[in-house]
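Q: sequence unknown, structure follows:
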């Protein structure tokens, strides 16, 4: 078991402040109302934490269209470089909420700190677009980047997949597919790194202890996570590794992988289990665990600014990306 420390008191105050600022999610609603209210609640919470004030202004951004109706934002760090590695990034939000805008500050910070180009994907959301729409969009984005990276100084031979929470689930599943399925295995050589921030890797029916231990009050409610699943993958078997990569029977030859977890997170145990599963399969895994933090802490910009753990973890993520994608030229 990982080290456990008391939940950070400053983070506790921060979450309480956010709860007051954004209001509470009503417990009983019809399906249509649930989606509307959940989106309103979550977007208020996310947007209240988003600010680009004081962030790196040397990072160049541009919005691009990957396919009809599928957009993305490209982040290019400052400095002279003819060819930079590229991270295809998918945001969190339970496959139901969230947007490129909500992770914009994090992508700016990480792009400059790591010296990498980031392509943040505006994938389709459930329940209007349930599984496998978001997965299809993530794969389409990766393949598009492989073809177009050179247009903004990217190196198509040094690509990474990354994401947080539900976005990390998409990154993990697509990485497994790229490295094991014949039609997309041609891209496996270009996939040099996998970045999984507090990933969703298993179905709630697994009843991991962290679901009960951290059910409420730490940034992601267990019941809300269960509800997200009903919106994203209705009728899909909980044993299907394309929604629950922890249940994958045989791990393919994945690139070096970074997994972050937090003790006070409902997703803690499945994230730790996935890191251990990949290690056992021979994948080069680095695992960063925060013993006194909750869900979302290294990505939310206001937490990065207010808490030393956020600053430290962002630096460690950037260092790992730089070492894996910039310093190492081959896997």
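A: Right, received. Where do you want to start? Bear in mind that the values here come from a model prediction, so they are computed numbers and not experimental data.

Q: Every contact and neighbour count from this point should use C-alpha atoms.
A: OK.

Q: quick one, what contacts residue 273?
A: residue 246 (C-alpha atoms under 8 Å, 6 or more residues apart in numbering).

Q: host element of it?
A: helix 268-280 (DSSP states H and E).

Q: show me where the stretch 1-150 of the chain has helices.
A: For the stretch 1-150 of the chain, the helices defined by DSSP state H, counting those that start in this stretch cover 9-22, 31-47, 104-114, 133-148.

Q: now the second one and helix 9-22, what's the angle there?
A: Orientation note: helix 31-47 sits at an angle of 130 degrees relative to helix 9-22 (axes from the mean of the first three to the mean of the last three C-alpha atoms, to 10 degrees).

Q: how far away is the residue nearest to residue 93 when sequence neighbours are not counted from residue 267?
A: Excluding the flanking residues, the one nearest residue 93 by C-alpha to C-alpha, 6 or more residues apart in numbering is residue 166, at 6.2 Å. In this view, residue 166 and residue 267 are 10 Å apart by C-alpha to C-alpha, to the nearest Å.

Q: Please compare the first structure with the one that follows:
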């Protein structure tokens, strides 16, 4: 069924930024990702970011590096962002960030504004990871890249612009949020995790999946398209791809889970937050009411929604560093 904006606005209390975004999207009459080739989908995703992510006057330093990897012969490209506000502390924290995009789209370029704002507001160094994408590189290639990038960062804190005494945490949104959460189970010694509407796995179905199966933004058909591109059927219950199927939830860093109210991934986010709390892990949740999936990386349009989410992110990083 096609997405019906009028019915949606009648049923839910939708933030005005969401309404205007959805109206513009419908007026553009762009094809959904699942009707495009992977190359065209990536280009459409990039153009959306260019249009709605906005820009920020960044006072600071950016540097590019290539992280060596045992199973990625070309290495893993990363960019570090060190805002001027990092000078306010001797040992600024580091956040390793994994972008969203359904495991098959997105890049450092589409998240440039996100990383600059977080670095500036939190006074932290942000390391943005260009992990491998599906379908060219299926599961678990991106998780291998995430693990390698975090380990490398832990060993090269001063190189990326921080201090040898700096604490390192992780963050990410959507598929990148899942990657950030998984790497906390695989790499010890992390200080915090910021999970923005993470895709918690491929096995569980939640009420919100059915509630928002026609959208907005992330419909069931789009989710299925991303899933088919990314992971084979026999791998979908592998714990490396499922936050809810881990053997243990002990010794994890404090978590901030940011949830979009009008998102099919919403209930999975709440479930993981509760799982962490039940296991004795400090976990906070922030729900952005009236917001859809994908708002976090489009701060040029979702100004108020992002202001709340980014302020909480900055406070959380500072409190756990």
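A: Cool, got the structure. Since we're looking at a predicted model, the values are computed, not measured.

Q: Quick check: buried residues in the helix holding residue 273 of structure 1?
A: By neighbour count on 16 or more other C-alpha atoms under 10 Å, the buried set for helix 268-280 of structure 1 is 268, 269, 270, 271, 272, 274, 275, 276, 277, 278.

Q: now stretch 172-179 of structure 1
A: 172, 173, 174, 175, 176, 177, 178, 179.

Q: Closest to residue 206 of structure 1 out of the buried residues of helix 268-280 of structure 1?
A: residue 270 (9.1 Å; C-alpha to C-alpha).

Q: what residue of structure 2 matches up with that closest one?
A: Mapped onto structure 2 by TM-score structural alignment, residue 270 of structure 1 lines up with residue 268.

Q: you'd agree that match is up against residue 200?
A: Yes. Counting by C-alpha atoms under 8 Å, residue 200 is a contact partner of residue 268 of structure 2 at 6.0 Å.

Q: can you list residues touching both of the two?
A: Counting by C-alpha under 8 Å, 6+ apart, nothing touches both residue 268 of structure 2 and residue 200.

Q: And the corresponding residue of structure 2 for residue 287 of structure 1, how close does it get to residue 317 of structure 2?
A: The equivalent of residue 287 of structure 1 in structure 2 is residue 285 (alignment by TM-score structural alignment). Remark: distance between residue 285 of structure 2 and residue 317 of structure 2 (C-alpha to C-alpha) = 14 Å.

Q: So these two - more neighbours on which side?
A: residue 317 (28 against 17; other C-alpha atoms under 10 Å).

Q: Quick one: map the more buried one onto structure 1.
A: Checking TM-score structural alignment: residue 317 of structure 2 goes with residue 321.

Q: thought its match was touching residue 113?
A: No. Contact status for residue 321 of structure 1 versus residue 113: not in contact, 9.5 Å apart, counting by C-alpha under 8 Å.

Q: Helices of the stretch 201-331 of structure 1, start to end?
A: 209-213, 222-232, 268-280, 301-306, 308-321.

Q: and residue 247 of structure 1, which of those is closest to it?
A: That would be helix 268-280 among those, by C-alpha to C-alpha, at 9.2 Å.

Q: Check the offset of the closest one from the chain's centre.
A: Put simply, helix 268-280 of structure 1 sits 16 Å off its chain's centre (C-alpha atoms, centre = their mean, to the nearest Å).

Q: Please consider this matter closed, and thank you.
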